[in-house]
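Q: okay, structure incoming, though there's no sequence with it:
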């Protein structure tokens, strides 16, 4: 990946990208996305529901114009899909976030630094809205790789929360923690 490659997040038109979306969310590397075994139509139906939710937004991350990662942002207190709705840890100015980096194409080796660059672009996207005071994530507590990346981005685990299909490590990153984090210094998109 070239350091001058352009990274952009654009609204996801999930029906136009149904094949890619299905391949990404059902790939073995996406096990924590919890869509393993779903058909293409089931994935489209799930994203139909998200598209109908005014408090949940899906984005397709592009690298030099090529789809490369998926981002969901949502109001954790209002989105119908938010499993942490009603949690006392939530506050005004919170923005929930999920990110999924596409698997390497055709069995190619992963590009060093690519996931960090996508994650940094996602965090910049989240904090581009001045009303956002914290980004909230609720990854599976067993996902050590995302725990390391979240810590590198300034997230702090505020508690373990039992959800329908996992125990989540509910975590937040303030704008200040993000700006002070090593990942915020990642090559800008």
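A: Looks like it arrived, so ask away. In this text the structure is predicted, and so the values were computed from the model without any measurement.
Q: please count neighbours and contacts with C-alpha atoms only from this point.
A: OK.
Q: how about the helices in this protein?
A: 18-26, 40-52, 114-127, 144-152, 175-180 (DSSP state H).
Q: dump the residue contacts of the residue lying closest to residue 173 once chain neighbours are set aside.
A: Among residues not flanking residue 173 along the chain, residue 155 sits closest, at 4.2 Å (CA to CA, 6 or more residues apart in numbering). Residue 155 makes contacts with 171-174, 177-178, as judged by CA atoms under 8 Å, 6 or more residues apart in numbering.
Q: now do residue 131
A: Each residue near residue 131 by CA under 8 Å, 6+ apart is listed here: residue 93.
Q: and the residue lying closest to residue 178 once chain neighbours are set aside, how many residues sit next to it?
A: Using CA to CA, 6+ apart and skipping the chain neighbours, the partner closest in space to residue 178 is residue 154 (4.9 Å). For residue 154, the count of nearby residues is 22 (other CA atoms under 10 Å).
Q: let's bring in a second one:
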């Protein structure tokens, strides 16, 4: 049996991480991220802006010290996305972009568990809000795999979003049978 990789996360450093993020977001596979044509200096500026906003955050996720994913959070009570669905206290919005290339065996599952644990470690967070592009089959399928309930499809400025909602209770209810099998 293979040991899953060690997953860690740290805030994005716009200067240090712009080249890595640009190399991921400028690939066709990341078209839904909306940054295909952005030069590296614009990517740096976008993440510098995110870093300055109290309701936004961006992190680089690592597997065994190698960059694995870009993880972003936002507060739907403040962010404009909140006007497109029924906001609730305790909502936290997330975006996830898994980087290209080889991933160690078990990295995606370990990362998902790590990120969920991180989100739920804040007792104020009661529900995760997802809103991938409806054409992003992989992201929409991910919602089902983590147990998110699909919400409405909503026309946003840049996409038609498929909303999904994952409550704290639903996440932990799904984990109990898995823990019993382990």
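A: Ah, there it is. If you're wondering where the values come from, they're calculated on a predicted model, not measured in any experiment.
Q: sorry, back to before: distance to residue 103 of structure 1 and mean neighbour count added to the helices of structure 1, as a markdown table?
A: What follows is the helices of structure 1, written out as a markdown table (distance: least, CA to CA, whole Å; neighbours: other CA atoms under 10 Å):
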| stretch | distance to residue 103 of structure 1 | mean neighbour count |
| --- | --- | --- |
| helix 18-26 | 7 | 19 |
| helix 40-52 | 17 | 16 |
| helix 114-127 | 10 | 20 |
| helix 144-152 | 15 | 15 |
| helix 175-180 | 26 | 17 |
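Q: now those as JSON lines including distance to residue 102 of structure 1?
A: Formatted as JSON lines, the helices of structure 1 follow (distance: least, CA to CA, whole Å):
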{"stretch": "helix 18-26", "distance to residue 102 of structure 1": "6"}
{"stretch": "helix 40-52", "distance to residue 102 of structure 1": "16"}
{"stretch": "helix 114-127", "distance to residue 102 of structure 1": "9"}
{"stretch": "helix 144-152", "distance to residue 102 of structure 1": "15"}
{"stretch": "helix 175-180", "distance to residue 102 of structure 1": "24"}
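Q: returning to what we had before: how about the residue nearest to residue 173 of structure 1, what's its partner in structure 2?
A: Aligned counterpart of residue 155 of structure 1 in structure 2: residue 148 (TM-score structural alignment).
Q: repeat that for residue 62 of structure 1.
A: So residue 62 of structure 1 corresponds to residue 62, using TM-score structural alignment.
Q: that match contacts residue 68, correct?
A: Yes: with contact defined as CA atoms under 8 Å, residue 62 of structure 2 counts as touching residue 68 (4.9 Å).
Q: OK, contacts around the match of residue 62 of structure 1?
A: Residues near residue 62 of structure 2 by CA under 8 Å, 6+ apart: 6-9, 68-69.
Q: make it 6 Å
A: Neighbouring residues of residue 62 of structure 2 by CA atoms under 6 Å, 6 or more residues apart in numbering: 7-8, 68.
Q: keep only those of those residues that are in strands.
A: Among the contacts of residue 62 of structure 2, the members found in strands (DSSP state E) are 7-8, 68.
Q: identify, from those, the entry nearest to residue 106 of structure 2.
A: residue 7 (10.6 Å; CA to CA).
Q: ok, the closest one - how many residues close by?
A: Using other CA under 10 Å, residue 7 of structure 2 is surrounded by 21 other residues.
Q: which residues touch it?
A: Residue 7 of structure 2 neighbours (CA under 6 Å, 6+ apart): 62-63.
Q: give me the nearest residue to the most centrally placed residue in structure 1, chain neighbours excluded.
A: In structure 1, the residue lying closest to the centroid (CA atoms, centre = their mean) is residue 99, at 1.8 Å. In this structure, residue 99 of structure 1 finds its nearest non-sequential neighbour in residue 71, 4.5 Å apart by CA to CA, 6+ apart.
Q: residues in contact with the one you found?
A: With contact set as CA under 6 Å, 6+ apart, residue 71 of structure 1 has these partners: 58-59, 98-99.
Q: same deal with residue 45 of structure 1?
A: Applying CA under 6 Å, 6+ apart, no residues qualify as near residue 45 of structure 1.
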